[in-house]
Each structure stands twice: as C-alpha cells, then as structure tokens.
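Trainee: okay, sequence plus prediction incoming.
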Amino acid sequence: MEPTEIDQYSQDMKNRLRRIEGQIRGVLKMMEEEKQCKDVITQLSAARSAIDRSIGYIVAKNLETCIRESNVNGEPTDELIQQAVQMIVKSR
C-alpha cells in the first residue's frame, strides 16, 4: 500500500512528529531534573498516545490516497483496506 504521490507525508504529519519529539525532549529534561516518576510516566503516556494517533492518521491518509488511485484505475480496494487494518493492529 504505497501512494504514488511524490510527497506522501503532509506537513501536518511532520508537524505532529515534531511535537512528539518535543514531548520526548521534555521527558528527558524532567528525568535530568529528577522529577517524580509519576510525572515522567504521565508525560511518556501522553507521548505514546500521540504516537498512536499519528500512526492512525498516517495510515488513514495513505489508505485514502490508495483507494482514490485504485478507484481511478478500476482496481479492487479490499486488499488495501486489509493492509491498513494490519498496519494499525501491528502498531499496537
């Protein structure tokens, strides 16, 4: 399942990952400052949740593009949908 568009990752997707990168840097800073374990875990959980949402967003956008291309070419989309489901399940 690979779109043929040259820029398959939108600026929004990249911005999401940059925010996650900032969250992780913040967690490292918290650890260096000896913040409480509970607070570090809370921030790590937030970062993990953001990563999970990013995975879903990327898979959904990719699937949307691939289905549009398949429809234009008169190709079936069942396999594309199955691949997307497998990617989401695998990421969990």
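Mentor: In hand now; what should we look at? Numbering: from 1, shown residues only.

Trainee: from here on, just use CA atoms for contacts and neighbour counts.
Mentor: OK.

Trainee: quick check, distance from the lengthiest helix in the chain to the centre of its chain.
Mentor: The residue-count maximum for a helix in the chain (DSSP state H) belongs to helix 37-73. The chain centre lies 3 Å from the centre of helix 37-73; the measure is C-alpha atoms, centre = their mean, to the nearest Å.

Trainee: okay, pairing it with this:
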Amino acid sequence: MTVVDEEASRAVLNRLRRAQGQLAAVIAMVEAGRDCKDVVTQLAAVSRALDRAGFKIIASGMRQCLSETAPDAAPLSEAELEKLFLSLA
C-alpha cells in the first residue's frame, strides 16, 4: 500500500526540488562568503520547505488511514491535517 497518493506525491516532490534549489543556493552563499544573516535566512527557508514536505507526507498518509478505518465518519481533508500538524511544529 502506498502511503502518499499521486497528487500528494507531486506536491512533496515539488517542495523537495524547491528545497534542493534553496540548499544549493545556501552552499553557494557560504562558498562566496556571503553575510551570515543572508545565509541563515536562506537556511531557515530550506528547513521550512523540508518540514512542509514531511508534514505533507504525514498528512496524506493519515488521511488515507482515517478514510479506510472509519468509513462512516467524515475524514479530515489533507489540508486540514497538514494545518493541524503545522500548528504543532
């Protein structure tokens, strides 16, 4: 059984590719001796992107799990689950 559906998988991959590009930029900034504040700001953006990708995977898996185990209950949407997880971070 796949934990992440196709739509969520595309969103996760997009976020990870964005994070990969941001991380490459951070590496280049460090190599170029850029200002510490700029480097830390970009590094924080990479961290957030990775966190959001992870939460997207968790939210998608939980949504599928909830919809399979409680067929008569209205399952939370993926966006609702993701928002819930992000509020705890």
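Mentor: Cool, got the structure. Every value quoted in this text rests on a predicted model; they were computed, and no experiment measured them.

Trainee: surely Met29 of the second structure meets Val39?
Mentor: Yes. Counting by C-alpha atoms under 8 Å, Met29 of the second structure touches Val39, with 6.4 Å between them.

Trainee: how much does stretch 18-26 of the second structure stray from the first structure?
Mentor: Stretch 18-26 of the second structure, aligned to the first structure and superposed, deviates on average by 0.4 Å (mean C-alpha distance after the TM-score superposition for the first structure).

Trainee: list the contacts of the spatially most central residue of the second structure.
Mentor: Computing the C-alpha centroid of the second structure and ranking residues by C-alpha atoms, centre = their mean puts Ala53 first, at 1.6 Å. Ala53 of the second structure sits next to Ala11, Val12, Leu13, Arg15, Leu16 when contact means C-alpha atoms under 8 Å, 6 or more residues apart in numbering.

Trainee: hmm, which of the residues you listed are common to the first structure?
Mentor: Counting by both residues aligned by TM-score structural alignment, their matches' C-alpha atoms under 8 Å, the contacts of Ala53 of the second structure that remain in contact in the first structure are Val12, Arg15, Leu16.

Trainee: name the element the last one belongs to?
Mentor: Using DSSP states H and E, Leu16 of the second structure sits in helix 6-31.

Trainee: quick one: list the elements packing against that helix.
Mentor: In terms of contacts (3 or more C-alpha pairs under 8 Å, 6 or more residues apart in numbering; DSSP states H and E), helix 6-31 of the second structure is packed against helix 36-69.
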